[in-house]
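J.: coords please:
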Amino acid sequence: MPTVLLCLSGVLQSYGITSRWEERATGPRPTKSAVTGLVANALGRDLDAGLADLAALTFAVRADRPGQLTSDYQTAGGGAFPLDPLTAATDPRLAETPEAWLYGAARKPAPDADGQLRAPWKAKERTTVLSPKHYLQDAAFLVGLTTPSALLAQDITNALDRPARVLYLGRRCCPPDHPVAHGIVDEDAESWPEQVPLLRRATTTTPRVWIETPPGPGTTARPEQPPTTFAVRDHPVLYTRTLMTSPPPYLDEESR
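T.: Below you'll find the predicted structure:
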């Protein structure tokens, strides 16, 4: 059964599962949803395009270089800004004392009864937001997508070689530093992690592997199964099991 291999290597990567509000966390590995989105992007599919064929692929990921967790602290909003000319012109009351009406970046603006765009006073008072964002630094993963369709496997590999859009590793600020396409092997999700040589600069000879599997004892459930379309933000549960492997060492003639 053909398996499409993807090399996900970069200075930074980030794959969130439970991120809420300002903080953006990352898991220790790529998620199936993130990889499916990357492949759909390479194929040139739109946000509302169907994903049934990609969601049906069997997912496995091997952490040849797990990387290190790093964090970036960003700020947004806040500060004082003078009234812009348009706002002053549409509200003479504010124009009389503009120095008293300094404001932060407006949020949730909406037309009032006269059709003028307004924002609630509390929204304009909003203070600076500190947004911690977490990443995997200098990590490299080998991902396998197994399918019974040799044609689909070849289409995906061709698209990864010549993607329709820019590819990124979880977030748009995280480009890959290595070609993503890593070939096709005739191995299933259970066997390829043991058979495919380690990536260059692997930091372990016994990498951890996560393999998609039916629910049962020893499995872990996470909301990372791709939806039927990314226009619907609803990710069903995906079950995986974790194991350690001993793949062959990196060989120039066998690795890209």
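
J.: For the rest of this, base every contact and every neighbour count on C-alpha atoms.
T.: OK.

J.: State the distance from the closest residue to residue 144 other than its chain neighbours to residue 105.
T.: Leaving aside its chain neighbours, residue 144 sits nearest to residue 5 (4.6 Å; criterion: Cα to Cα, 6 or more residues apart in numbering). Using Cα to Cα, to the nearest Å, residue 5 is found at 45 Å from residue 105.

J.: this one next, for a side-by-side:
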Amino acid sequence: MEYLLFRLYGPMASWGDPAVGSDRPTALRPSRSALLGLVAAALGIRREEQSLHDKLAASVTFAVKQYSAGVLLRDFHTAQVPSQDKKTIRRTRKDELQTGRLNTVLSIRDYRCEGLWVIAIELTEDAGWDIRQLKEALLKPKFTLYLGRKSCPLAAPLSPKIVTSDCLRSALDTEFEPILKDSDADRVWLPKSDRVTYYWQGRKEATNLTGVSSDKVWDDPVHRQRWQFSSRTEHSASKHREE
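T.: Below you'll find the model as predicted:
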């Protein structure tokens, strides 16, 4: 089986979880929606091109190896919004600010700092792209790539590579070039953890790991512009790094 492997690392990342009101939490690992958005940006698919987003979603499955979920950063900030008025249509932010009747609301945004993940892409039988086309897109993306939000840029090359393996876990254990040179190690902190966690969908036994748990997650995008998502089943398991 061929897999397309790449890594994600940055000082900040935000992997959207179900949100209520003004709170915007983040998952520990990259969500399916975020990964589809990243690959779509690399391919040059615009948000309004829903048919291409549907085609991409039907073409790929993802698996994640989490070396470190990073440290939680919670950002409290205020925003000004106009009073609710059903008779008035405000089409732009400029229209909102010109009302003269602004209220202050508190908004909360969560981020993961210094997280490190390896991603594996597996194509489905009806994939609309060749795996080498996806690799080329990640090497030379059409749009800027980021880690969940535009304020979260990448801090290391994706270094995409195609790996052939009979086991998903073996593919995810593929080694990448160090992010830092030895001479930089004393000056920059990188995430370290005694345990790594694997996340994947499909067959529960695909990684040959023990202690596997399964959960329902709501991160499978149905419509990009309407921000609608459906649920899927995700499996996960952790192990010591030396195992």
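
J.: And the TM-score between them?
T.: TM-score of the superposed chains, computed with TM-score structural alignment, normalised by the length of structure 2, equals 0.75; 215 aligned residues with a Cα RMSD of 3.3 Å.

J.: So which of residue 5 and residue 105 of structure 1 has more stuff around it?
T.: More neighbours surround residue 5 than the other of residue 5 of structure 1 and residue 105, with 24 against 18 (other Cα atoms under 10 Å).

J.: Residue 228 of structure 2 -> structure 1?
T.: Mapped onto structure 1 by TM-score structural alignment, residue 228 of structure 2 lines up with residue 234.

J.: Can you give me every residue that contacts that match?
T.: Listed by Cα atoms under 8 Å, 6 or more residues apart in numbering, the contact set of residue 234 of structure 1 reads residue 227.

J.: Ok, residue 83 of structure 2 next?
T.: 101-103.

J.: Please apply the same query to residue 116 of structure 2.
T.: Neighbour list for residue 116 of structure 2: 7-10, 66-70, 191 [criterion: Cα under 8 Å, 6+ apart].

J.: go on, residue 105 of structure 2?
T.: 78-81.

J.: go again using 7 Å as the cut-off
T.: 78-80 (Cα atoms under 7 Å, 6 or more residues apart in numbering).

J.: Equivalent analysis for residue 72 of structure 1, please.
T.: Neighbours of residue 72 of structure 1 in contact, by Cα under 7 Å, 6+ apart: 132-134.

J.: Which of the residues you listed are conserved in structure 2?
T.: Retained in structure 2 by both residues aligned by TM-score structural alignment, their matches' Cα atoms under 7 Å are the following of the contacts of residue 72 of structure 1: 132-134.

J.: coming back round to it: tabulate the contacts of residue 116 of structure 2 (JSON lines), appending neighbour count and secondary structure.
T.: Listed next are the contacts of residue 116 of structure 2 as JSON lines, based on neighbours: other Cα atoms under 10 Å; DSSP: H, G, I helix; E, B strand; the rest coil:
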{"residue": "7", "neighbour count": "19", "secondary structure": "strand"}
{"residue": "8", "neighbour count": "20", "secondary structure": "strand"}
{"residue": "9", "neighbour count": "25", "secondary structure": "strand"}
{"residue": "10", "neighbour count": "20", "secondary structure": "strand"}
{"residue": "66", "neighbour count": "25", "secondary structure": "strand"}
{"residue": "67", "neighbour count": "20", "secondary structure": "strand"}
{"residue": "68", "neighbour count": "23", "secondary structure": "strand"}
{"residue": "69", "neighbour count": "22", "secondary structure": "coil"}
{"residue": "70", "neighbour count": "25", "secondary structure": "coil"}
{"residue": "191", "neighbour count": "14", "secondary structure": "coil"}
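
J.: which stretches of the stretch 51-200 of structure 1 form strands?
T.: In the stretch 51-200 of structure 1, the strands defined using DSSP state E, counting those that start in this stretch lie at 58-65, 68-76, 110-111, 117-118, 129-146, 181-185.

J.: and residue 5 of structure 1, that one's in a strand?
T.: Yes - assessed by DSSP: H, G, I helix; E, B strand; the rest coil, residue 5 of structure 1 belongs to a strand.

J.: My read is that the residue nearest to residue 144 of structure 1 contacts residue 188, right?
T.: No - assessed by Cα atoms under 7 Å, residue 5 of structure 1 is found out of contact with residue 188, at 11.2 Å.
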